[in-house]
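Enquirer: Got a predicted structure plus its sequence, pasted below:
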Amino acid sequence: MYLLAILLPPLAVFLVGKPFQGIISIVLTILGWVPGAIHAILVVHEKKQDKRMEKQARIIAESQNKQ
């Protein structure tokens, strides 16, 4: 997904499910490819962090239910 964020920034942002951020990414990409790519990388990274945090919270909840 990071490669897509570099090559096609707005598409990567839309694919992670952030439509408003996708519009911002389009504007930034029009202003320059580098700002658009940086923004897309940050959005993709944030989405990956959210998934990681949800997984950790689920594991913690399951371990507490077992005790």
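Expert: Ah, there it is.
Enquirer: switch to C-alpha atoms for all contacts and neighbour counts from now on
Expert: Fine.
Enquirer: Wait, residue 4 touches residue 13, no?
Expert: No. Checked against Cα atoms under 8 Å, the pair residue 4 and residue 13 is beyond contact range at 9.2 Å.
Enquirer: let's bring in a second model and compare:
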Amino acid sequence: MVKIILAILIPPLAVFLHEGLGSRFWISLLLTLLFIIPGIVYALLVVTDTI
């Protein structure tokens, strides 16, 4: 539940807490810096183990 809230507020932090410092973290950081909505969607998908 906390990770889902973090995925909405701070997407890269939620992905980092779920996956660690890997490629998914960097993708999330890039998407968040370029466009906030895709970063949130990607973080939610990673945190909920959909992808």
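Expert: On my side now, so go ahead. Every value quoted in this text rests on a predicted model; they were computed, and no experiment measured them.
Enquirer: sorry, back to before: who's more crowded, residue 4 and residue 13 of the first structure?
Expert: residue 13 (30 against 17; other Cα atoms under 10 Å).
Enquirer: now for that one: what does it line up with in the second structure?
Expert: Using TM-score structural alignment as the criterion, the counterpart of residue 13 of the first structure in the second structure is residue 15.
Enquirer: Can you give me the distance of the most centrally placed residue in the second structure to residue 20 of the second structure?
Expert: Central residue check for the second structure by Cα atoms, centre = their mean: the C-alpha nearest the mean position is that of residue 43, 2.6 Å away. Applying Cα to Cα, to the nearest Å, the value for residue 43 of the second structure to residue 20 of the second structure is 13 Å.
Enquirer: Cool, thanks, signing off.
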